[in-house]
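**Student:** quick one: sequence plus predicted model below, questions after.
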Amino acid sequence: MQFRTQIPISKSNNPIDYNSKILSIGSCFAENMAEKFDYFKFQNEINPFGIIFNSVSIEKLFKRVCKEELFEEKDVFFHNERWHSFEVHSDLSNSDRQELLETLNKAVTETHKKLKEATHIIITLGTSWIYRNMESDEVVANCHKVPQKQFSKELLSVDEIQKSIQNTIESIEALSPNINFIFTISPVRHIKDGFVENQLSKSHLFTALHQVLKTHNSKLKTHNYFPSYEIMMDELRDYRFYNEDMLHPNQIAIDYIWKLFSENYISQDSFSLMLEVDEIQKSLLHRSFNPESDQHQKFLAKLQQKISILENKISHIKF
């Protein structure tokens, strides 16, 4: 007997392997999946401009990266003793203006290079709600705790989201025509916007994204959709799969969603290597009651041998 519904997932025609180079962009759920890629030692770059929730801000950043348009002094501002940019997350903010500009421009040039080399890009959309700076009339990626009165809060229309996703794809494909796209919608509910408003926001993302995929997938190239939101809402329909805030997936949920992702989007040839990496990672976490014992020294020697063999086998893997 089946006691839950299972979401059907189509296998990727261009699965990820240890030769793949992955760029992950988007909401905090993108970070959850990137941590898994990092754990298993895949070649993955995550959110070089910090967490970005909305499609318009993602579009603006990729246009900048693809054209290598560097940040200038006019693109940053001073608030609460730190310099910020409305285009990026506050994690990149700095007390020194020049250091911030150097950090941002290094991110632009390095992301441009990585995007040209990337085989796969994973874009995780979080919300349709955006904040618009009323002075510049620009959508911001982060408000940086600037007073609320300086922004208008808006819900992006389906057409606006569709256009921004389409523009993002076109910008990236102009630079990296053979890249494989994987889109997903974050399973994190943005309840601070309101319960009804969160559902409305997600529905706009679904409608816009699937309209774009329908258009693109009628051509020769297929862009994949991974149903992380559907898995969380349907297969894991229980609050025991949430963190204490009852909004974010807990580690059990993340592990389960990763399992389904890896079964369908990672090459089967990579599974044996993933098992080797997993065994080493668990061994590295092992803490001995007697670190000086012969038994533990033999354990460490054997572990180092396993690491050396794997690092020699796959040059980019480092522990």
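**Tutor:** Thanks, I have the structure now.
**Student:** going forward, measure contacts between C-alpha atoms and count neighbours the same way
**Tutor:** Will do.
**Student:** contact partners of stretch 203-222?
**Tutor:** Contact with stretch 203-222 is made by 125, 127-128, 156-159, 161-162, 165-166, 180, 185, 223-224, as judged by Cα atoms under 8 Å, 6 or more residues apart in numbering.
**Student:** quick one: which of the residues you listed is nearest residue 238?
**Tutor:** Using Cα to Cα, residue 185 comes nearest to residue 238 of those, at 19.1 Å.
**Student:** so which residues of the stretch 151-300 of the chain form helices?
**Tutor:** Along the stretch 151-300 of the chain, counting by DSSP state H, counting those that start in this stretch, helices occupy 158-175, 195-216, 228-230, 251-265, 271-284, 294-313.
**Student:** could you check the angle the last one makes with helix 271-284?
**Tutor:** This points to helix 294-313. 140 degrees (axes from the mean of the first three to the mean of the last three Cα atoms, to 10 degrees).
**Student:** could you measure residue 245 against residue 197, distance?
**Tutor:** 18 Å (Cα to Cα, to the nearest Å).
**Student:** and the two? Which one has more around it.
**Tutor:** residue 197 (16 against 8; other Cα atoms under 10 Å).
**Student:** for the more buried one, give me its contacts.
**Tutor:** residue 191.
**Student:** and the gap between it and residue 136?
**Tutor:** 26 Å.
**Student:** that older thread, buried ones among the contacts of stretch 203-222?
**Tutor:** Neighbour-count burial (16 or more other Cα atoms under 10 Å) applied to the contacts of stretch 203-222 gives 125, 127-128, 156, 158, 161-162, 165-166, 180, 185, 223-224.
**Student:** adding another structure so you can compare the two:
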Amino acid sequence: MNFRTPISIAKTAHPIDYNSKIISIGSCFAENMAKKFDYFKFQNTTNPFGIIFNSVSIEKIVRRVVEQHFFTESDIFLHNDLWHCYEIHSELSNSNKEELLQSLNQIITATHDYLTHSTHIIITYGTSWIYRNIQSEQIVANCHKVPQKQFTKELLPVSEIENSIQNTVQLIQKLNPDINFIFTVSPVRHIKDGFIENQLSKAHLFSAIHQVLKIHNSQFTTLTYFPSYEIMMDELRDYRFYAEDMLHPNQVAIDFIWKLFIDSNIALESVSVMQEVEEIQKGLNHRSFNPESEQHLKFLSKLHQKIDILKSKFPQFKF
């Protein structure tokens, strides 16, 4: 008997290999996948402006990068002794106003350069629920613990999400017409919005993404979809695959989703290199009971030989 409902995922026509340059943006699940890319030494950069959940905020920050629209004092504000920006995650907030602006604008320049030369972009949408600042009437990426009375909470309609995704694609293609897009919906459930509301939110994302895919596929462009959410909900239909909060995928689930991503989106010739990288990573993480022993010193010597051989083939690798 088969106790699972395996999801069939088509092999992409534009796989990722070790010459690829990947940029990942979006929800916290984007960070989970990016850690895998980093572990296996792919050329990857992730969420340069921090975690962003909704499509409008992703579009807004992409527009800044593509058009090199730099931040000014009018884009930031002081709250709880820190300078913040509603377009970015609070992890980038700073106690010094000038340092914050300088840092954000340096990120714009660096991301513009990286995006120009990227081969793949992975965009992970988390929710259709947004918070709109009442005073500015602008959708924010992060509320920065500003009192909730200063915001209204809204569910973005499918049409607005679709338009936002379409704008994001066009902006990026304007800068880099050859880039490949991989869209996915985060498997993290946002039940603080409510159980029914979470399902509605995800449904709006699915509808919008697939409408954009339908439009672009008819034009033979390189937009694909990876079913992270569907794998979690249908193939890993059990709470043993969740973290303690019962909302986020645990490491077993992340590893399983990553394995399916490898099968569908990583070039076959790169898989053997990934195995070599993992062997080295495990060796580097090994802790000997007797670090000065002859046996351990021989182990380290062989390990560094493997690293040197691999770096001769891939000079960008850093262990």
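**Tutor:** Good, I have the coordinates. Just so we're clear, the structure is a prediction, and the values are computed from it rather than from any experiment.
**Student:** list the TM-score for the superposed pair.
**Tutor:** Once superposed, chain against chain, the TM-score is 0.99 (TM-score structural alignment, normalised by the length of structure 1); 319 aligned residues with a Cα RMSD of 0.5 Å.
**Student:** make CSV from the helices of the stretch 151-300 of structure 1 and add distance to residue 112 of structure 1 to it.
**Tutor:** CSV is the format used below for the helices of the stretch 151-300 of structure 1 (distance: least, Cα to Cα, whole Å):
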stretch, distance to residue 112 of structure 1
helix 158-175, 9
helix 195-216, 23
helix 228-230, 28
helix 251-265, 24
helix 271-284, 29
helix 294-313, 27
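**Student:** so which of the ones you listed is nearest residue 42 of structure 1?
**Tutor:** Nearest to residue 42 of structure 1 among these is helix 271-284; the distance by Cα to Cα comes to 9.2 Å.
**Student:** mind listing what's buried along the closest one?
**Tutor:** Buried residues in helix 271-284 of structure 1, counted by 16+ other Cα under 10 Å: 273-274, 277, 280-281.
**Student:** what is the nearest of those to residue 57 of structure 1?
**Tutor:** Distances from residue 57 of structure 1 to these, taken by Cα to Cα, are shortest for residue 274, at 34.0 Å.
**Student:** now for the closest one: what does it line up with in structure 2?
**Tutor:** Aligning on TM-score structural alignment places residue 274 of structure 1 opposite residue 274 in structure 2.
**Student:** tell me the contacts of the closest residue to its match other than its chain neighbours?
**Tutor:** Excluding the flanking residues, the one nearest residue 274 of structure 2 by Cα to Cα, 6 or more residues apart in numbering is residue 40, at 5.8 Å. Residue 40 of structure 2 is in contact with 274, 277-278, counting by Cα under 8 Å, 6+ apart.
**Student:** skip the chain neighbours and tell me the closest residue to the equivalent of residue 75 of structure 2 over in structure 1.
**Tutor:** Taking TM-score structural alignment, residue 75 of structure 2 has residue 75 as its aligned residue in structure 1. For residue 75 of structure 1, ignoring the flanking residues on the chain, the nearest one in space by Cα to Cα, 6+ apart is residue 85 at 6.1 Å.
**Student:** got it, and residue 38 of structure 1?
**Tutor:** With Cα to Cα, 6+ apart as the criterion, residue 38 of structure 1 has its nearest non-adjacent residue at 6.7 Å, and that residue is residue 44.
**Student:** just checking, that neighbour touches residue 22?
**Tutor:** Yes: using Cα atoms under 8 Å, residue 44 of structure 1 makes contact with residue 22 at a distance of 4.6 Å.
**Student:** between these two, which has more neighbouring residues?
**Tutor:** Per other Cα under 10 Å, whichever of residue 44 of structure 1 and residue 22 has more neighbours is residue 22, with 25 against 19.
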